[in-house]
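**Q** Next comes the sequence, and after it the predicted model I'd like to discuss.
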Amino acid sequence: MSDLNKLISNLKSTFPQAVVNKQFDEATLSIYGNEIIKTLKKLKTGSQFKFLQLIDIAAVDYSQYPQKLFDNNRYAVVYHLLSIKNNQRLRVRAFVEDNNFPVIETATTVYANADWYEREAFDLFGVMFLNHPDLRRILTDYGFIGHPFRKDFPMIGNVEMRYDPEQKRVIYQPVTIESRNNVPRVIDEEGFRNG
């Protein structure tokens, strides 16, 4: 049995309620968001796992995904873990239950470096991390309205900023560029253009 198949077998026996599959030569463990802390603790301390390092956290907006996953939950928070002892990586996908106000417990109690990753997911996707020590924007301005990586956020944005020489400061104003069709033009094998 390969190391990856052994990991998948261990995941299935330890987390029988989860969905475990193989994607891109890595194991993916999909769970509901309310199970994230106990799951991360088992993955970090379990003798068969030892995922001691959190590599990254990202959020995903599945609102336009053709296959509905986990009761049509729109958002998932994805944790990338590394076990140096076992030379393995694991992707943990936690589906957040409320599509209008996504909330999940902070992972900073298990992995201290989750702090800035969670701030990024909050800023760009609007996922709230319960009990986070300092949840505030990290990439956009403090006065920014909306979350730019959500599928329903307009691609041209809502406001633009520019320097006003009369006021001698940067000001915000409504976007002045025209909406564009962002369908890429693709040339297929026969040389025809799409779009």
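**A** That came in fine, so what should we check first?

**Q** When you work out contacts or count neighbours from here on, use the C-alpha atoms and nothing else.
**A** OK.

**Q** Please enumerate the helices of the protein.
**A** 3-14, 36-45, 114-125 (DSSP state H).

**Q** for the last one, packing partners?
**A** Yep, that's helix 114-125 we're talking about. When contacts are defined as 3 or more C-alpha pairs under 8 Å, 6 or more residues apart in numbering; DSSP states H and E, helix 114-125 packs onto strand 53-61, strand 128-130.

**Q** let's bring in a second model and compare:
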Amino acid sequence: MQPSASPASAQQIGDTVAAVLGDKLKNIKVAFGEVTVTVAAADYLAAATLLRDAPGCRFEQLIDLCGLDYSEYKDGQYDGLRFCVASHLLSVSLNQRVRLKVFCADDDFPVVDSLNGIWNAANWFEREAFDLYGIIFEGHNDLRRILTDYGFIGHPFRKDFPTTGHVEMRYDPEQKRVIYQPVTIEPREITPRVIREDNYGSGLQ
């Protein structure tokens, strides 16, 4: 498939996507030449299928999918749902892009449907979002951690996860194996130390 020579403008793409999604569309935003659409979790699969198949959309490829934690958005003044999944879709045939967002309905147990049956590329992206944010992708056939170590506790990209982690690992020569221990790292402020000589720069003309 050859890309279109003159792609539609962001506003035209937004209008087409809005017409295709209809009442499944919760919000649409066109800014900086990009289109972002938000749908409810209950409409996520249906909306994704429409975006892939509808003649004016034809987003054949999922090029990225990531989790988002809004818990400290706008300095903690955000009062919406906490966890979100954002997918970036590409239409090769129409030379256009769209961002699809969905918020998990339950902050304590974030769940959305898996897109793996619509775009195979979602597989590892969803595993990453599960690993780092704890978002469950219902219908994923192999949902397990992909980046953190075996037995890792917690989800390190959540805003409330400590930067030092909960445990540290090291090799114990006596036991001849890797062991895990509570973190002993002292929190510290990393402030650069600036040293200037009294005559610094005086010889420069």
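**A** Yep, it's here. Remember, it's a predicted structure, so these values are computed and weren't measured experimentally.

**Q** Post the TM-score for the overlay when you can.
**A** Aligned and superposed, the two chains score 0.88 in TM-score terms (TM-score structural alignment, normalised by the length of structure 1); 182 aligned residues with a C-alpha RMSD of 1.8 Å.

**Q** ok, back up a step: what's the closest of the helices and strands packed on helix 114-125 of structure 1 to Asn73 of structure 1?
**A** strand 53-61 (9.1 Å; C-alpha to C-alpha).

**Q** Centre-most residue in structure 1?
**A** Closest residue to the average C-alpha location of structure 1: Ala59 at 1.3 Å, with C-alpha atoms, centre = their mean.

**Q** which residue in structure 2 lines up with that residue?
**A** Ala59 of structure 1 maps onto Gly67 in structure 2 when the alignment is built from TM-score structural alignment.

**Q** How about Lys68 of structure 1?
**A** Alignment note (TM-score structural alignment): Lys68 of structure 1 maps to Tyr78 of structure 2.

**Q** burial of that match, as a residue count?
**A** Residues lying near Tyr78 of structure 2 (other C-alpha atoms under 10 Å) number 12.

**Q** sorry, back to before: closest one to Thr45 of structure 1 among the helices and strands packed on helix 114-125 of structure 1?
**A** Nearest to Thr45 of structure 1, of these and by C-alpha to C-alpha, is strand 53-61 at 11.2 Å.

**Q** Asn5 of structure 1 pairs with which position in structure 2?
**A** Using TM-score structural alignment, the equivalent of Asn5 of structure 1 in structure 2 is Gln11.

**Q** which ones are touching the closest residue to its match other than its chain neighbours?
**A** Among residues not flanking Gln11 of structure 2 along the chain, Val30 sits closest, at 6.5 Å (C-alpha to C-alpha, 6 or more residues apart in numbering). By C-alpha atoms under 8 Å, 6 or more residues apart in numbering, the contact list for Val30 of structure 2 reads Ala10, Gln11, Gly14, Thr36.

**Q** now with 10 Å?
**A** For Val30 of structure 2, the contacting residues are Ala10, Gln11, Gln12, Ile13, Gly14, Asp15, Thr36, Val37, Val98, by C-alpha atoms under 10 Å, 6 or more residues apart in numbering.

**Q** what's the burial count for the third one?
**A** In this case it means Gln12 of structure 2. Using other C-alpha under 10 Å: Gln12 of structure 2 sits among 13 other residues.

**Q** can you give me the strands for structure 2?
**A** 25-31, 34-39, 61-69, 83-91, 96-103, 111-113, 136-138, 167-172, 177-182 (DSSP state E).

**Q** would CSV of these with distance to Asp53 of structure 2 be doable?
**A** Shown next, in CSV, are those (distance: least, C-alpha to C-alpha, whole Å):
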stretch, distance to Asp53 of structure 2
strand 25-31, 16
strand 34-39, 16
strand 61-69, 11
strand 83-91, 10
strand 96-103, 14
strand 111-113, 18
strand 136-138, 22
strand 167-172, 47
strand 177-182, 49
